[in-house]
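A.B. asks: one predicted model, sequence on top.
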Amino acid sequence: MSILINVNGEERVFDGEVVTPLLDVLRNTLFLTGAKDVCREGFCGACMVHVDGVAMASCLIPIGLARDKRIVTIEGLGRDDHLSPLQQALEDLDAVQCGMCFPGMVMSLTKFLEEKPAATRNEIKRSLTGNVCRCTGYERIIDAALALCQEQGSKS
């Protein structure tokens, strides 16, 4: 079956089973490998994408339910020459990690900070509850998100 989806602003067509996980379509058909295939249970947050403006685990979304939705992956947040504000803050504070959980954290935090741009440290920590990292602490990531909140607050 042909299913039309909008990924990072581009109309794309997937020909296959409607129950195929969105994660598989992104990685194996569209070759967008930022969303990581880790737990396949929606527990770790590594495959997080935005679907119609909501952060969701792409491993749990059958492609049939993504039909006619606007999907944004980590590849759609920014480009090498123009990072998103959060990506820039993470780079500025050297908060980049191994890359397995990191894209999902960026996607979760991006959506959270859009909704709560003046978040506190504790609110930022709580927003990362669904993102599991096994290689490091979360402190530099939280520091970068908090710095972005403070920077945006000073511009207001």
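C.D. replies: Looks like it arrived, so ask away.
A.B. asks: rest of the way, CA atoms for contacts and neighbours
C.D. replies: Will do.
A.B. asks: secondary structure element for the residue positioned nearest the centre of the chain, which one?
C.D. replies: Most central in the chain under C-alpha atoms, centre = their mean is M107, positioned 2.2 Å from the mean C-alpha point. Following DSSP states H and E, the helix or strand that holds M107 is helix 102-115.
A.B. asks: hold the first one in mind and look at this next one:
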Amino acid sequence: MNTNLTINGQRHSLTLEPETPLLWVLRDELGLTGTKFGCGIANCGACTVEVDGVATRACVMPIMALEGKSVRSIEAEPDRIVAALQAAWIKHQVPQCGYCQSGMIMAAASLLRVKPKPSDADIDADISNICRCGTYQRIRAAIHGAAAHLDGSAA
């Protein structure tokens, strides 16, 4: 199947099986290895990217479902939300092993696009990604910090 995909603002024409998961297109076909393989069943979130601004688990997203949609991975030029999250991640010392971080940032970006001032309950409900290092409190603080920076209320 010939598929046209827009990934990180660039158009790609690929000939692949329609069931091919987006994760393997990103990693194997395009060399975009920032999106990680974790579980392969959309449970852990290491493979999270944005599809039309919505957090999506790339390990189970077949490319046939992406025609006409825009995919954004961690390698994309950071927009203001992702840049704010990346700065907050550093400020709050979120990363430890770092494996989940790209998926976590993409999930957080998607949350902030919908809820610019999320509550703790919003974060807990929307960010279902797994961090094996257990930095959830720092992740929550970083999301709040990025939200405050984006609305201008950060000190």
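C.D. replies: Thanks, I have the structure now. Since the structure is predicted, the reported quantities are computational estimates derived from the model, not experimental observations.
A.B. asks: in the helix holding M107 of the first structure, which residues are buried?
C.D. replies: Buried residues in helix 102-115 of the first structure, counting neighbours by 16 or more other C-alpha atoms under 10 Å, are found at 102-113.
A.B. asks: contacting residues for A142 of the second structure?
C.D. replies: Contact analysis of A142 of the second structure by C-alpha atoms under 8 Å, 6 or more residues apart in numbering lists 85, 88-89, 91-92, 94.
A.B. asks: does it count as helix, strand or coil?
C.D. replies: What DSSP: H, G, I helix; E, B strand; the rest coil gives for A142 of the second structure is helix.
A.B. asks: residue in the first structure paired with it?
C.D. replies: In the first structure, the residue paired with A142 of the second structure according to TM-score structural alignment is A144.
A.B. asks: how far away is its match from Q150 of the first structure?
C.D. replies: Using C-alpha to C-alpha, to the nearest Å, A144 of the first structure is found at 10 Å from Q150 of the first structure.
A.B. asks: ditto for M107 of the first structure
C.D. replies: The value you get for M107 of the first structure to Q150 of the first structure, if C-alpha to C-alpha is used, is 20 Å.
A.B. asks: repeat that for S127 of the first structure.
C.D. replies: 17 Å.
A.B. asks: quick one, helices of the second structure?
C.D. replies: 22-24, 80-91, 101-114, 120-126, 136-151 (DSSP state H).
A.B. asks: which of those sits closest to V60 of the second structure?
C.D. replies: helix 22-24 (7.4 Å; C-alpha to C-alpha).
A.B. asks: what are the buried residues along the closest one?
C.D. replies: Those would be 22-24, for helix 22-24 of the second structure by 16+ other C-alpha under 10 Å.
A.B. asks: before I go, just wanted to say thanks for your time.
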